[in-house]
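Novice: Here's my sequence, what's the structure:
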Amino acid sequence: MRVAGIAVTLVVHEHKRLGRGIELAALAEQLKGSGIGLDFLTGELQGQHDPSGIVFTVLAALSGMEREYIRDRTLEGHESARKRGKTIGGATVVGDDTLTHAVHLRAQELSLRDIAARLVIAKVKKKGQHPSPATVQRMLRDHDRTTDPAAIPN
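Specialist: Sure, this is the predicted structure:
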């Protein structure tokens, strides 16, 4: 298109859809080097921009800092909730029967993948599906911690 003399502009809903901080600044440099314009429909960068302009770079850096701030505050909230005994995460996908079955299958020395394939979620929106091996691992680890906390290293 550029060979034919047609101007090319990348139109994005909001700058956060492209990336944050350094990622966004690097992308902007690539666009500028290719002669591609940048237009944001919403957000603090709304409008057309020179992808390598100083205002764009500063706002990209600020959005990266904002992301880190949100992440830090979320982690602090999770830690505070754990200290108060609250569970972090979604709904429990396995019940006591499923846990008992998983412990029995582990005693037969099956792999986590094999155990997960033999279990079926009985509640919530994933009803009828198999849990992931990672879910089985967490479930068994939590079971081991509650039954014999001294046997499991922190």
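
Novice: C-alpha only now, for contacts and for neighbours.
Specialist: Fine.

Novice: which residues touch the closest residue in space to residue 61 that isn't next to it in sequence?
Specialist: Take residue 61 and drop its neighbours on the chain: the residue closest to it by C-alpha to C-alpha, 6 or more residues apart in numbering is residue 21, 4.2 Å away. The neighbours of residue 21, taking C-alpha atoms under 8 Å, 6 or more residues apart in numbering as the test, are 60, 61, 62, 63, 64, 65.

Novice: another one to check against the first:
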Amino acid sequence: MNALKAAGISRVFSEKISTRATTRPELDKAITLAHEFRAAGVAVTLVVHERKRLGRGLDPAALAEQLRAAGIGLEFLTGDLQGTHDPSGVVFTVLAALCGMEREYIRVRTLEGHESARIRGKHIGGATVTDPAMLSMALHLRDQDLSLRDIAARLIITHGKKKSRHPSPATVLRMLRDHDDAATTIA
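Specialist: Here you go, the predicted model:
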């Protein structure tokens, strides 16, 4: 953010979510504001600290078309694409390819790391917050046709750093799925 301010950028939009997210609310706000300025006849350039800050989950070609159609320029302050670019140019073809390659590289390396850790007997993921009593209660609540969110809201973690908090719906889903998979394997 300091680099953007140092470059004289007066309005900074900062995402507080993973760069893998496909929905970028702050980017959408920035583009909406850029459209408003363009409609008033003001030349607009979207300035990004570096290519990776746009997000690995974005489709660069779709973003390029959106910027091109609105007449909005693009500038990267640092990184492999540093400089000002025409969103409809070859840079975005390269950008799209780089983003796709980077996503795949990260995914493959992560899976390789997980597999290597499993082989060495290491546990992947955070500390376990579930226990047999929580599973029993979750199964009971699921039998009452409650949603995962409602089940999670009724469960309490009994140990560890998250003691006295509710598990996430994703944790409840994994716990129930693991139980169902184990029951299927036994049967």
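
Novice: thinking again about what came up before, return the member of the contacts of residue 21 of structure 1 nearest to residue 113 of structure 1.
Specialist: residue 64 (37.5 Å; C-alpha to C-alpha).

Novice: Give me the aligned partner of that closest one over in structure 2.
Specialist: Under the alignment by TM-score structural alignment, residue 64 of structure 1 pairs with residue 100 in structure 2.

Novice: Not counting its neighbours along the chain, what's nearest its match?
Specialist: Closest to residue 100 of structure 2 by C-alpha to C-alpha, 6+ apart is residue 56, at 7.7 Å.

Novice: So among the contacts of residue 21 of structure 1, which ones count as buried?
Specialist: Neighbour-count burial (16 or more other C-alpha atoms under 10 Å) is assigned, among the contacts of residue 21 of structure 1, to 60, 61, 63, 64.

Novice: Which residue in structure 2 aligns with residue 36 of structure 1?
Specialist: Per TM-score structural alignment, residue 36 of structure 1 is aligned with residue 72.

Novice: what's the burial count for residue 73 of structure 1?
Specialist: Neighbours of residue 73 of structure 1 under the rule other C-alpha atoms under 10 Å: 12.

Novice: now the helix or strand where it lies, how far from the centre of its chain.
Specialist: Using DSSP states H and E, residue 73 of structure 1 falls within helix 54-83. Centroid separation for helix 54-83 of structure 1 versus its chain: 14 Å, with C-alpha atoms, centre = their mean, to the nearest Å.

Novice: how about that helix: buried residues?
Specialist: 56, 57, 59, 60, 61, 63, 64, 78.

Novice: mean shift of that helix relative to structure 2?
Specialist: For helix 54-83 of structure 1, the mean deviation from structure 2 after alignment is 2.0 Å (mean C-alpha distance after the TM-score superposition for structure 1).

Novice: I'd like to know which elements that helix is packed against.
Specialist: With contacts taken as 3 or more C-alpha pairs under 8 Å, 6 or more residues apart in numbering; DSSP states H and E, helix 54-83 of structure 1 sits against helix 21-33.
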